[in-house]
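**Q** Fold the stuff below for me.
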Amino acid sequence: MTEGRRFRILIVEDDEKIASILADEFVRYGYDVVLARDYANIKGEFVAARPDVVLMDINLPRYDGYYWCRQIRTVSRVPILFISARSDQMDQVRAIDHGADDYITKPFNLELARAKVKAAIRRAYGEYAAAGEADLLRVGPLVLDRATNRVSCGDRTVELSPKEFRLLWCLARRAGEIVGRETLLEELWDDTEFVDDNTLTVNVTRVRRRLEELGLTGVIETKRGQGYRLNAGWGE
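**A** Next up, the predicted model:
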């Protein structure tokens, strides 16, 4: 596992036997596993589960895996691996075109499945990650996606401006700690000499309003004379 972190996998597979085999295998190797149940709302299940990786069958009730892959891609860039009995190359090409990261054909070898998941995790979060830091950050019920400037809570999602998102990301990375105004100003603006201190206050107010659209209040606390703190315990 990357840097001792415990990763979570969402398995979207309506064949209960296959889903159970996969779940048992990944739990045995130290992963957290969530099994999708509501096949009419896989996107909602994804947002609620906040997984690091998705294993997705193509043939599903209601809508196929291609559809749900596209839906997930509107809110996240987490690795998505298809598992399917369809072995035709065009199906694999189609999967990649719809946003998947890899493709595992049934019947599959469990060791190969583990290896592909591990490789996807290394690329997204570990030694092969482009910027050395994942695009996805989770704090309590909040999910921040740096690739899209979107913030999610449950089944609600809002898109922030670049400055608003950078402000929230900076606070979220140090959730529970007081982040000084100077630190935030330096994080958000290249030349702080020409930035009115009130500009930071205005941006904090804007972020609070966007969080209220997600049904969250009191998330960002003002510490007079010091700075701001993301209250890490508000979702408990």
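
**Q** okay, CA-based contacts and neighbour counts for the rest of this
**A** Fine.

**Q** residue ranges for the strands of this protein, please.
**A** Assigned by DSSP state E, the strands in the chain fall at 8-12, 32-35, 53-57, 80-84, 102-105, 136-139, 142-145, 150-153, 156-159, 178-180, 220-223, 227-230.

**Q** I have a second one here; can you model it like the first so I can compare?
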Amino acid sequence: MFKIMIVEDDRTIADLIASALTKWQFEAHTVKDFNTVGEQFQALAPDLVLLDINLPVYDGYYWVQQIRATSQVPVIFISSRNTNMDMVMAMNLGADDFVNKPFAIEVLIAKINALLRRTYNYGDTGADTLVHNGLTLDLQTGAASAGDQQINLSKNEYKLLQILMRAHGSTVSRSRLLKDLWQDERFVDDNTLTVNINRLRRKIADAGLPDYIETKVGQGYIVP
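**A** Next up is the predicted model:
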């Protein structure tokens, strides 16, 4: 489950965003102490940050620079300051996108999903591998291994495994997987996901790790 950090001092807007993110099965964290945004970022290690410009203590421009000093995590500015200079400054300091207030929550969610797909399915995540329960996934080559056993993955199998490994310990819904793998799941047969999951399971089991991916009936899948 992706963790989203919301740095927004308008409590109504922050709560609205958090509620929408929760419905989309993200893990939403709202900042309440604006003196310690940097410390909270380090402790949470979010997968994406939503950042307002006008904040108590230090503004969003300051905090994006602090974040960029240690991390390449995706950052989306959400602000009523919508001049060209504001947008240019935000992007030059390291933001990945800019959303003007007032905004439609559906537009914000779409931008978050698109940025997460680009960053965590195809981009450099800041680490070369994911390792969990005896399985190693190489994020540079898309290959997996269990001990000395190599596991050759298709593009979709790699995406599925990466999402499930990142969310290990949490159930990932079929709807979320469909959305992340196929941008418009309305045009994908639901059985396509089942086929890809079963094929991935067999490959991992053949490498000596049976039952690596569990089914949660009526919910989705989990790597425990």
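
**Q** just to revisit the earlier point, please produce TSV containing the strands of the first structure, extended by distance to Gly126 of the first structure and mean neighbour count.
**A** Shown next, in TSV, are these (distance: least, CA to CA, whole Å; neighbours: other CA atoms under 10 Å):
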stretch	distance to Gly126 of the first structure	mean neighbour count
strand 8-12	15	23
strand 32-35	18	18
strand 53-57	13	25
strand 80-84	16	24
strand 102-105	17	20
strand 136-139	13	17
strand 142-145	17	22
strand 150-153	22	22
strand 156-159	26	16
strand 178-180	26	17
strand 220-223	29	17
strand 227-230	26	20
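
**Q** In TSV, list those strands along with distance to Cys170 of the first structure.
**A** As requested, these are arranged in TSV below (distance: least, CA to CA, whole Å):
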stretch	distance to Cys170 of the first structure
strand 8-12	24
strand 32-35	27
strand 53-57	24
strand 80-84	27
strand 102-105	32
strand 136-139	11
strand 142-145	11
strand 150-153	13
strand 156-159	16
strand 178-180	8
strand 220-223	12
strand 227-230	9
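
**Q** Tell me how many other residues surround the counterpart of Asp9 of the second structure in the first structure.
**A** Matched by TM-score structural alignment, Asp9 of the second structure corresponds to Asp14 in the first structure. Asp14 of the first structure has 19 neighbours, counted by other CA atoms under 10 Å.

**Q** How about the contacts made by the residue minimising distance to the centre of the first structure?
**A** Residue closest to the average C-alpha location in the first structure (CA atoms, centre = their mean): Leu136, at 4.3 Å. Applying CA atoms under 8 Å, 6 or more residues apart in numbering, one finds that Leu136 of the first structure lies in contact with 76-78, 143-146.

**Q** now, which of these sits nearest Ile58 of the first structure?
**A** Val78 (17.5 Å; CA to CA).

**Q** OK, contacts around the counterpart of that closest one in the second structure?
**A** Matched by TM-score structural alignment, Val78 of the first structure corresponds to Val73 in the second structure. Residues counted as contacts of Val73 of the second structure (CA under 8 Å, 6+ apart) are 46-49, 125.

**Q** can you check Asp57 of the first structure too?
**A** 12-14, 64-65, 82-84.
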